[in-house]
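Q: Need coordinates for the below:
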Amino acid sequence: MDGPEECNRAVLVSVATFDSGVPLEKRSGANRDAKKLHRILTKLGYKVELHMDPSSKEIYNLFSEESRRPVKDCFLAVLSSHGEEGCVFGSDGKPVRLSRVFTYFDNECMEKKTKLFLIQACRGGALDDGVEVDSSVSRFPPYLSVPVDTAVMFATSPGYGAFMNLTGSVFLQSFCSLLEEQGHSNLELTKLMTRLSHRVAYTFEAKGRKYDGKKEMPCLLTRLTRDVFPFAETEKDRNGERMSATSLVVSQNVRQRIVSLS
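A: Below is the predicted model:
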């Protein structure tokens, strides 16, 4: 068994119910996302912690502490709540600035560790009609800069809403489905995120009088400096020792990647 310092870790923060008096609707389906993520990530060897309905202060304190805890190869954070561009909301209705959360992980403890953030939250009130383009490059605001060796995958594009229903969010449910399908968990991270974007963009279309025909387009912000395989299934080498994502890192001709949208 790996000790605490030898585990990949995942922290799931899910706000489904807000405090009395907070003008934010209950997020039906958030619990389904959390339970499925917990099951799948645990199966993939992550030590998973689930935090339901924390306040904004509790979220800040949580990630401040998590950023100083040891991790083997990869730290994964999922933040699921109502949100606006640059923030998500705690159960008290107060904003949690993502830029502040990211800066916690710019430290020696997390140096050379892969940090992956999945953000399931709206980034505005616009609805996506699904326009085809030949290529897409998005300029992210400077306050969303993140530490080196970090990737942030947003459920939706800047200014747009993210969809969820009783069965969960299209973004996180699609992510879980990919990890469950044969071969996908062994993909390099950016390839996996690209397939996630494709699946959400091309297989999802909202229904109902208000949202009929609307789409969702995830986007990836990355400062990765190497190829990483954070969900690769563990195997046994010739000596019977377990292989990890670190042993699968491509270290030759390494150069820092440009922050990009996939």
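Q: CA only for contacts and neighbour counts going forward, please
A: Will do.
Q: Quick one: the strands in the stretch 1-150 of the chain, in order.
A: Shown for the stretch 1-150 of the chain, the strands assigned by DSSP state E, counting those that start in this stretch span residues 8-14, 46-52, 74-80, 83-84, 87-89, 95-97, 114-120, 150-154.
Q: possible to save those as CSV with mean neighbour count and distance to Phe105?
A: Formatted as CSV, the strands of the stretch 1-150 of the chain follow (neighbours: other C-alpha atoms under 10 Å; distance: least, C-alpha to C-alpha, whole Å):
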stretch, mean neighbour count, distance to Phe105
strand 8-14, 24, 14
strand 46-52, 17, 18
strand 74-80, 23, 10
strand 83-84, 22, 21
strand 87-89, 23, 17
strand 95-97, 19, 14
strand 114-120, 24, 8
strand 150-154, 24, 9
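Q: among those, which is nearest Arg223?
A: Closest to Arg223 of the strands of the stretch 1-150 of the chain, according to C-alpha to C-alpha: strand 150-154, at 5.3 Å.
Q: Can you name the next helix or strand after the closest one?
A: Downstream of strand 150-154, the next assigned helix or strand under DSSP states H and E is strand 164-165.
Q: Now tell me what touches that next one from outside.
A: 27-30, 170 (C-alpha atoms under 8 Å, 6 or more residues apart in numbering).
Q: want to put them side by side, so please do this one too:
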Amino acid sequence: MATAGKDTTDASGGPGNTATPAIRHSKPPVNHHRAPRAATYSTSILPFERSPNGNILAAFCRAAYWTQGRAVWGALTASGDTKHCYKMDHARRGRAIIINNETFHHDLYLGQRTGTDRDAENMESLLSELGFDITARKNCTAAEMKSMLVEAARESQGDADCFVCVILSHGDDGAVYGTDESVKVEDLVAPIKACKSLAGKPKLFFIQACRGKFVDGGVEVVDSKGKHGQDDEEEMESDEVAVQTIPVEADFLMAYSVAQGYYSWRNREQGSWFVQAVVKVVRDNWRRMDLLTMMTRVSHKVAYDFESNVPSNRFLHMKKQIPCITSMLTKDLYFTPKV
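A: A predicted model of the protein is given here:
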């Protein structure tokens, strides 16, 4: 259950940011935790005590997770089912782009997206764990957003497994916002569609943004275990622009935070419901589940485990959300551990 932060939409919008931030390339985080005291008895696991980060448990878990992931792939290989799986044994996992827009120009009247930095940090951590080379930028204009996708498409992707783009911003159905204006999602996807070295490879887009002006009041079900909000209020993303939906072609997956026409919820302390669920579910299951199975669990988690708590506004109080996963993948996608 998400803990809520007291913060409602600021209709006056946040300050614009037209400067071009530097591109940040990240590597998997280093564990700086102090190593536990060495065991006083003899054990074959003791060599892990001398692991690079000095953490026995972390090293043991990494080895166990790698073994589990390879075992799943080994079982698929033995059964001959790999013909229905994407080839994920290229030299590198691939490029992941994270676009995180928090503040917008005054004339757009869009509120500051408090809590989005938590989403960006969590997605960066997850994608690093999966082995992606990450390019992260904050507060991009619409032109800068398109430029990032064009640059990614120009890169040589022949030795990559797949491509990922994460967009965190305000939006409406079919569009997301740069700091200065909106841009159609299809215009962001187009360069990746045209990238020949990504042909036949998974191309994954995760979009945390509103897709309309409606709020989901929910419906009671017998086995519902959805939780009510706690003491503080949720923040709701809100803005709209009339645009068309995108055409999705083979080997694409478009993971939207909310169904068509609806608002998307974000907690100012914990981040958006959708990103919280994606990070939790994928981190717990990527070594043994395919992506679509995990995204089904993400939808379940968002639908059942989250509920808005805005008692000061009955129109926003006790509302729900359901992600929308549009898949044109042609095979099962397993993030096979790299050797």
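Q: Just send the strands of the stretch 1-150 of the first structure back as TSV, with distance to Tyr143 of the first structure too.
A: Below are the strands of the stretch 1-150 of the first structure laid out as TSV (distance: least, C-alpha to C-alpha, whole Å):
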stretch	distance to Tyr143 of the first structure
strand 8-14	22
strand 46-52	26
strand 74-80	18
strand 83-84	14
strand 87-89	11
strand 95-97	10
strand 114-120	16
strand 150-154	13
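Q: if we can go back for a sec, which one of the contacts of strand 164-165 of the first structure is nearest Met153 of the first structure?
A: Nearest member of those to Met153 of the first structure, counting by C-alpha to C-alpha, is Val170, at 13.6 Å.
Q: So Val298 of the second structure sits against Val278, correct?
A: Yes. Under the criterion of C-alpha atoms under 8 Å, Val298 of the second structure makes contact with Val278 at 5.7 Å.
Q: which one of the contacts of strand 164-165 of the first structure is nearest Pro4 of the first structure?
A: Distances from Pro4 of the first structure to the contacts of strand 164-165 of the first structure, taken by C-alpha to C-alpha, are shortest for Ala30, at 27.8 Å.
Q: Count residues in the vicinity of the counterpart of the closest one in the second structure, would you?
A: Matched to the second structure by TM-score structural alignment, Ala30 of the first structure sits across from Thr116. Thr116 of the second structure has 24 neighbouring residues, counting by other C-alpha atoms under 10 Å.
Q: Return the residues in contact with Thr116 of the second structure.
A: 100-102, 168, 266, 268, 271-272.
Q: Equivalent analysis for Glu124 of the second structure, please.
A: Glu124 of the second structure sits in contact with 26, 98, 134, where contact means C-alpha under 8 Å, 6+ apart.
Q: Is it possible to get TSV of those that adds distance to Ile56 of the second structure?
A: Listed next are the contacts of Glu124 of the second structure as TSV, based on distance: C-alpha to C-alpha, whole Å:
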residue	distance to Ile56 of the second structure
Ser26	25
Ile98	32
Ile134	28
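Q: what ranges do the helices span in the stretch 51-200 of the first structure?
A: With DSSP state H, counting those that start in this stretch as the criterion, the stretch 51-200 of the first structure has helices at 56-66, 98-104, 170-180, 189-203.
Q: closest to Pro158 of the first structure out of those helices?
A: That would be, of those and by C-alpha to C-alpha, helix 98-104, which comes in at 13.6 Å.
Q: Where in the first structure does stretch 56-74 of the second structure fall?
A: Using TM-score structural alignment, stretch 56-74 of the second structure pairs with nothing in the first structure.
Q: how near is Leu98 of the first structure to Leu76 of the first structure?
A: According to C-alpha to C-alpha, to the nearest Å, Leu98 of the first structure stands 15 Å off from Leu76 of the first structure.
Q: can you check Leu166 of the first structure too?
A: From Leu166 of the first structure to Leu76 of the first structure the distance is 25 Å (C-alpha to C-alpha).
Q: And for Leu187 of the first structure?
A: 16 Å.
Q: In contact with the equivalent of Trp273 of the second structure over in the first structure, which residues?
A: Aligned counterpart of Trp273 of the second structure in the first structure: Val170 (TM-score structural alignment). The contact partners of Val170 of the first structure, taken as C-alpha under 8 Å, 6+ apart, are 163-164, 200, 204.
Q: Return the residues in contact with Val152 of the first structure.
A: Val152 of the first structure neighbours (C-alpha under 8 Å, 6+ apart): 116-119, 220-222.
Q: Which of the residues you listed are still contacts in the second structure?
A: Here is what carries over to the second structure from those, by both residues aligned by TM-score structural alignment, their matches' C-alpha atoms under 8 Å: 116-119, 220-222.
Q: Mind picking the two most distant members of those residues?
A: It's Ile119 and Thr222 that sit farthest apart of these, by C-alpha to C-alpha, at 13.5 Å.
Q: Return the residue of the second structure aligned against Leu179 of the first structure.
A: So Leu179 of the first structure corresponds to Val282, using TM-score structural alignment.
Q: my guess is its match meets Thr296, correct?
A: No. Look at Val282 of the second structure against Thr296 with C-alpha under 8 Å: they stay out of range, at 10.9 Å.
Q: OK, contacts around the aligned partner of Lys319 of the second structure in the first structure?
A: For Lys319 of the second structure, the aligned position in the first structure is Lys214, judged by TM-score structural alignment. Contact partners of Lys214 of the first structure, counting by C-alpha under 8 Å, 6+ apart, are 127-130, 205-207.
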